[in-house]
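> Let's see this in three dimensions:
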Amino acid sequence: MFRTASMPRSMTTLVGIALAALLLAAQPVSAAPTDTVLPIPFAGLTNGPTGLTNPPSNTYITVRTDPEEPGITRFRCGAYLYCDLVVHWRNLSTGASGAADLVYGPSPGVAQTGSGTVIAAFTAGGIPGYPGTPTTLLPGAGVWAVP
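As a prediction, this is how the structure comes out:
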């Protein structure tokens, strides 16, 4: 630092020491993961872990993105530990698309969506044509940004 006519030398030294302390004590910048609840919930019938059809329900999906894992999206069922849903996604920035299964368990579905703006719809999973197969009455949907 340099000394000016309006600032005494002791003040200049003090400002320099304070600035150096701030720079040395600063923690590295790291962004925290972001959870986004998709605004339109799924409504319909799903299967439970026993294979039997659950009563009609509505479920929100939460997506988690993390700047330390660019291009990766993790999906979770809202309030339920178990769900039988499939998330159909498309990256509007790259054109990539795919599906992530959220079937029977607390572990989230993971998709390599790529970075950009991603849109998704989620529907009931299961095998069409079999008794007790889940039914989608209203697919859920949402949009989020992936770092």
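> C-alpha only now, for contacts and for neighbours.
Will do.
> Not counting its neighbours along the chain, what's nearest the most centrally placed residue in the chain?
Residue closest to the mean C-alpha point of the chain, counted by C-alpha atoms, centre = their mean, is residue 64 at 1.8 Å. Leaving aside its chain neighbours, residue 64 sits nearest to residue 35 (4.5 Å; criterion: C-alpha to C-alpha, 6 or more residues apart in numbering).
> Mind listing residues that contact the helix or strand containing that neighbour?
For residue 35, the host element (DSSP states H and E) is strand 34-37. Contacts to strand 34-37, defined as C-alpha atoms under 8 Å, 6 or more residues apart in numbering, come from residues 60-66, 144.
> Next, the structure of the following sequence, for comparison with the previous one:
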Amino acid sequence: MTTLAGIALAALLLAAPPVSAAPTDTVLPIPFAGLTNGATGFSNAPSSTYITVVTNADEPGLTRFRCVADSYCELVVHWHNLSTGESGAADLLYGSSTPGVTRTGSGTVVAAFTAGGARGYPGTPTTLLPGGGVWAVP
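The predicted structure is shown next:
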């Protein structure tokens, strides 16, 4: 009976899928606030948006950024890894080849995000208050 139970347990363990951690979504607590200019040149009402940071233990050192409101936003995330000293920027700009994906490295990362559109282009956002936050990257 004990042998049969051992065989059954071994079969269950071998048939089990590999353990994988689910991605972690973190909404950065300080929203970006800005203005956009309409086609007439007049400013639209102020707007704000939050950024979500997505990390995954299966992709160590990689961070993905996305706008909470929608998939389209003209922001640049300026990040600094406090654990390694590395820093850089991730584009959330329309037409970017890898929008919002960057290798921050593992550790504690802090970021601020600002408007990143082209100057003089109608609809380009202007930063009134940069957004920001801190998160851990596996």
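> closest to residue 75 of the first structure among the contacts of strand 34-37 of the first structure?
residue 63 (4.7 Å; C-alpha to C-alpha).
> From residue 15 of the first structure, how far off is that closest one?
45 Å (C-alpha to C-alpha, to the nearest Å).
> So between those two, which is more surrounded?
residue 63 (24 against 13; other C-alpha atoms under 10 Å).
> I'd assumed residue 77 was in contact with the more buried one.
No. Between residue 63 of the first structure and residue 77 there is no contact under C-alpha atoms under 8 Å: 9.0 Å.
> Aligned counterpart of the residue nearest to the centre of the first structure in the second structure, please.
Superposed on the second structure with TM-score structural alignment, residue 64 of the first structure falls opposite residue 54.
> mean deviation (superposed) between the helix or strand where its match lies and the first structure, please.
Secondary structure assigned from DSSP H and E places residue 54 of the second structure in strand 51-55. Here the mean offset of strand 51-55 of the second structure against the first structure after fitting is 1.1 Å, by mean C-alpha distance after the TM-score superposition for the first structure.
> List the contacts of that strand.
Counting by C-alpha under 8 Å, 6+ apart, 23-28, 31, 62-68, 135, 137-138 sit against strand 51-55 of the second structure.
> just stretch 74-81 of the first structure next, same as before
59-65, 83, 100, 102, 105-111.
> ok, now stretch 82-90 of the second structure?
By C-alpha under 8 Å, 6+ apart, the list of residues contacting stretch 82-90 of the second structure reads 65, 76-81, 99-102, 104-110.
> those helices in the first structure, which residues are they?
Taking DSSP state H as the test, the helices found in the first structure are 9-25.
> Going along the chain, name the strands of the first structure.
34-37, 42-45, 57-59, 61-65, 73-77, 84-91, 97-103, 109-111, 116-124, 135-138, 140-146 (DSSP state E).
> right, and the ones you listed - which one's nearest residue 27 of the first structure?
strand 34-37 (20.1 Å).
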